[in-house]
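Trainee: Pasting the sequence and the predicted coordinates here, then a few questions.
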Amino acid sequence: MKRWWIGTTATLMFIASGCAAGTDAKSGTSGHERHTSGQAMPTFVEQSTVPHVREAYAFAAANADQLQYIPCYCGCGSLGHKSVKSCFIAGKKANGQLEYNVHGSGCEICVHVVLDAKKGFEAGKSLQEVRQQIEQKYGPQLSPTNTPAPPDGM
């Protein structure tokens, strides 16, 4: 039993260190387009080998307001990230077009956190309930970003 726990912990630490140590580049969508659910995605999303990364970026693009209140657990706080939203969405350009962050395209932890949030919202859970569920799942093993709590009623 101890070997399983040691192996799992070592794997999680390896993944987390790889995510946090990566670059934190931004990319717009011009010149890198393929439409996924009406949202243009940059090439680095389309070429990622991380499972379900396209689904995570599409969900992040459509739900950035909620994801700004969901912590990330990959160690990206050292990159200045404040929530899991930061791993996928860098901001908006002057023309209103989303600016994507390459970080999430190479980090399985980020993708899992976003997809766990998606599952919770699809199950009808509130933002507070989704955040609590994610904190319970990842918090005992990994350190979260310094993410503000969602406002009441959200």
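Mentor: It's in.

Trainee: hey, let's count contacts and neighbours off CA atoms from now on
Mentor: Fine.

Trainee: pull the longest helix from this protein.
Mentor: The helix that spans the most residues within the chain, counting by DSSP state H, is helix 2-21.

Trainee: Put this next to the first one:
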Amino acid sequence: MHVQQKKWAIALGALMIVGGLTGCGVQEGTQSHDSTSYANHGGQQHVAGDVRELTAGVTVLPSFVKGLDPKVGQIYQIAAANADVLKSMPCYCGCGESVGHKSNLDCFIHEMKPNGQVVWDSHGTKCGTCLDIAAESAMLKQEGKSLKEIRQIIDSKYKDGYAAPTPTPMPS
């Protein structure tokens, strides 16, 4: 195993302990799709209790992760680095129904703009299920699993005792 891979494996293993955060505690609400300028709100927008913040790119984390457990910020970095994986993974916290998420990626990133800017979503900061699915999916990808294999593992693990999954299409 390469040094970089070992570092990721150790970091991901440590992040799996994030289980201290349980459930999302999201409140029912409607998701806003208005085009409110982020610049007019200090770079932030509030949607159904979650904060969305625009940053210059995936290497610039949103301000809402500052002051939280550093593991949360690390998982946000992992989510950005593994966006291709997380967009194929459902979330089982109930965010599909409560805030209209379509995949686990939506818990962390609302939009990746063509110019490289990122609109981050704070939902993942308060949800252990979201954080765990992201960390597990990235770790499984690091182990060489295919998207379909990762999806089957996630679905099997979270199908019982969790909320309905987001409507995420099965990867081909």
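Mentor: Yep, it's here. In this text, all values refer to a predicted model and were calculated from it rather than measured experimentally.

Trainee: What would you report as the TM-score here?
Mentor: TM-score of the superposed chains, computed with TM-score structural alignment, normalised by the length of structure 1, equals 0.75; 131 aligned residues with a Cα RMSD of 2.3 Å.

Trainee: before we move on, the earlier item: please identify the buried residues of the longest helix of structure 1?
Mentor: For helix 2-21 of structure 1, the neighbour count (16 or more other Cα atoms under 10 Å) marks 12-13, 15-16, 18-20 as buried.

Trainee: Which one of those is nearest to residue 88 of structure 1?
Mentor: Nearest to residue 88 of structure 1 among the buried residues of helix 2-21 of structure 1, counting by Cα to Cα, is residue 19 at 12.7 Å.

Trainee: ok so, going back, any idea which helix or strand comes after the longest helix of structure 1?
Mentor: Using DSSP states H and E, the helix or strand that directly follows helix 2-21 of structure 1 along the chain is strand 26-27.

Trainee: Give me the contact list for whatever helix or strand comes next after that next one.
Mentor: Next along the chain after strand 26-27 of structure 1, taking DSSP H and E as the criterion, comes strand 35-36. The contact list for strand 35-36 of structure 1, computed with Cα atoms under 8 Å, 6 or more residues apart in numbering, reads 41, 54, 58.

Trainee: Stretch 160-172 of structure 2 too?
Mentor: Stretch 160-172 of structure 2 has contacts (Cα under 8 Å, 6+ apart) with 87-97, 101-104, 147-148, 151, 159.

Trainee: let's see 10 Å
Mentor: Defining contact as Cα atoms under 10 Å, 6 or more residues apart in numbering, one finds that stretch 160-172 of structure 2 is touched by 23, 85-97, 100-104, 106, 129, 146-152, 155, 158-159.
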